[in-house]
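# Predicted model, plus sequence, below.
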Amino acid sequence: MTPLKYLQGYPAQLQDQVRQLIAGERLGDYLAQRYGGRHSVQSDKALYAYTMALKQEHLKNAPAIDKVLFDNRLDLTHRALGLHTAISRVQGGKLKAKKEIRVAALFKEAAPQFLQMIVVHELAHLKESEHNKAFYKLCEYMLPDYQQLEFDLRVYLTWRDLQGRAPT
């Protein structure tokens, strides 16, 4: 039985369906049919603009974001596809917090829906720090098919591993 490390938390029935696609060498076809194409967001500047547009549309009152970038150091071995940070610094007599969002560079090659899912996930952390019910409700508000995209993203990562493409 093929171990599916990205899908371990999902029901056995779903995992079996993915295993059947793998066995029939149809997993790539499934992904290409649902998520063909690559997004056009290829620079840090474009990613910042993309993220800010989503934030403005859904989270107008959330804290400001100071930096958004693709990060080559984020990888799947650290279980991080995206990262949100708040760096606090003392400037004069005030404490300043800078918020950053970093997206794994492997998403430069991904379908637009996967990039959107990762950005929505990181934006949701501006309001909800924990992965709780309120967090996922906010993700669904910003991206109605969030749960399906998260599952399919995990299927995509499984397919990448099977192709021998070491995640960057």
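Great, that's in hand.
# For the rest of this, base every contact and every neighbour count on C-alpha atoms.
OK.
# Residue 7: what's it in contact with?
If you count contacts by CA atoms under 8 Å, 6 or more residues apart in numbering, residue 7 has them with 15, 151, 154, 155.
# Apply 6 Å and report the result again.
Applying CA atoms under 6 Å, 6 or more residues apart in numbering to residue 7 gives no contacts.
# Can you tell me the element the residue most central in space within the chain falls in?
Centroid check for the chain by CA atoms, centre = their mean gives residue 118 as the closest residue, at 2.2 Å. Following DSSP states H and E, one finds residue 118 within helix 112-124.
# Any idea how many residues pack against the residue lying closest to the residue nearest to the centre of the chain once chain neighbours are set aside?
In this structure, residue 118 finds its nearest non-sequential neighbour in residue 82, 6.5 Å apart by CA to CA, 6 or more residues apart in numbering. By the criterion of other CA atoms under 10 Å, residue 82 has 21 neighbours.
# before we go on, here's another structure to hold up against the first:
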Amino acid sequence: MRGLKYLAGYSEQVTSKVERLLANNELGGVLLAKYPTPHQVRTDRALYDFTVNLKNEFLRKSQPLSKVSYDPKISVINHALGLHSFVSRVQGAKLTAKHEIRIATVFRTAPVEFLRMIVVHELAHLKEKEHNKAFYQLCEYMEPAYHQLEFDMRLYLTHLDAFGPLYQEA
């Protein structure tokens, strides 16, 4: 059967159900029933606005974002869906910090819920650098369905590997 690399660590009960859905070519139908349309956040400017709106709603006092963009160099294969970069530079007598968020281009045509989950994850790194309990509590504060969305996104990536895009290009 196909490798379920995005579901490593999940129980045998979960992975066998996903394998059955894959074998019967039903995983796409399950995902489409739950997430019928892709988001319309296609440009880097729209992604920046989307991210800043979330940041302003939940993390108003955190550092400003210098850049938010889709990045074709981010590889989902290397377990990266997005990246948060923090760069400190000395400019004269001042120390300046830049925060940048990059999202894998595979999510340019994903459901808005997955994009939001990834953006929430990267925004949480503004406050919590490590993936610890406080980090995931912050993710759940910004997106209460965070863990379910993360699992569904793993199913989406599994479908992409097995069958290609879920949505037809418009």
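Nice, I can see it. None of the values given here were measured: they were computed from a predicted structure.
# Can you name the element that comes right after the helix holding residue 118 of structure 1?
Past helix 112-124 of structure 1, the next helix or strand by DSSP H and E is helix 133-142.
# what does that next one rub up against?
Contacts to helix 133-142 of structure 1, defined as CA under 6 Å, 6+ apart, come from residues 128, 146.
# Mean deviation, that helix versus structure 2?
Here the mean offset of helix 133-142 of structure 1 against structure 2 after fitting is 0.8 Å, by mean CA distance after the TM-score superposition for structure 1.
# Show me what counts as buried in that helix.
135, 136, 138, 139, 140, 142 (16 or more other CA atoms under 10 Å).
# want to throw those into CSV with distance to residue 28 of structure 1?
As requested, the buried residues of helix 133-142 of structure 1 are exported to CSV (distance: CA to CA, whole Å):
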residue, distance to residue 28 of structure 1
135, 31
136, 28
138, 30
139, 27
140, 26
142, 28
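# Identify the farthest-apart pair in the residues you listed.
Spatial extent of the buried residues of helix 133-142 of structure 1 (CA to CA) is set by the pair 135 and 142 at 10.9 Å.
# Helices of structure 2, residue ranges please.
All helices of structure 2, identified by DSSP state H, fall at 12-23, 27-34, 44-58, 112-124, 133-142, 146-163.
# okay, the angle between the longest one and helix 27-34?
Counting by axes from the mean of the first three to the mean of the last three CA atoms, to 10 degrees, helix 146-163 of structure 2 points 140 degrees away from the direction of helix 27-34.
# Where does helix 146-163 of structure 2 end up in structure 1?
Helix 146-163 of structure 2 corresponds to residues 146-163 in structure 1, going by TM-score structural alignment.
# one step back: want to try TSV for the helices of structure 2, with distance to residue 74 of structure 2 as columns?
Putting the helices of structure 2 into TSV (distance: least, CA to CA, whole Å) gives the following:
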stretch	distance to residue 74 of structure 2
helix 12-23	26
helix 27-34	24
helix 44-58	15
helix 112-124	13
helix 133-142	21
helix 146-163	14
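# ranking the ones you listed by burial, who's on top?
Here the criterion is mean neighbour count by mean count of other CA atoms under 10 Å, and of the helices of structure 2 the winner is helix 112-124, at a mean of 23.
# Which strands or helices does it pack on?
Of the remaining helices and strands, none touches helix 112-124 of structure 2 by 3 or more CA pairs under 6 Å, 6 or more residues apart in numbering; DSSP states H and E.
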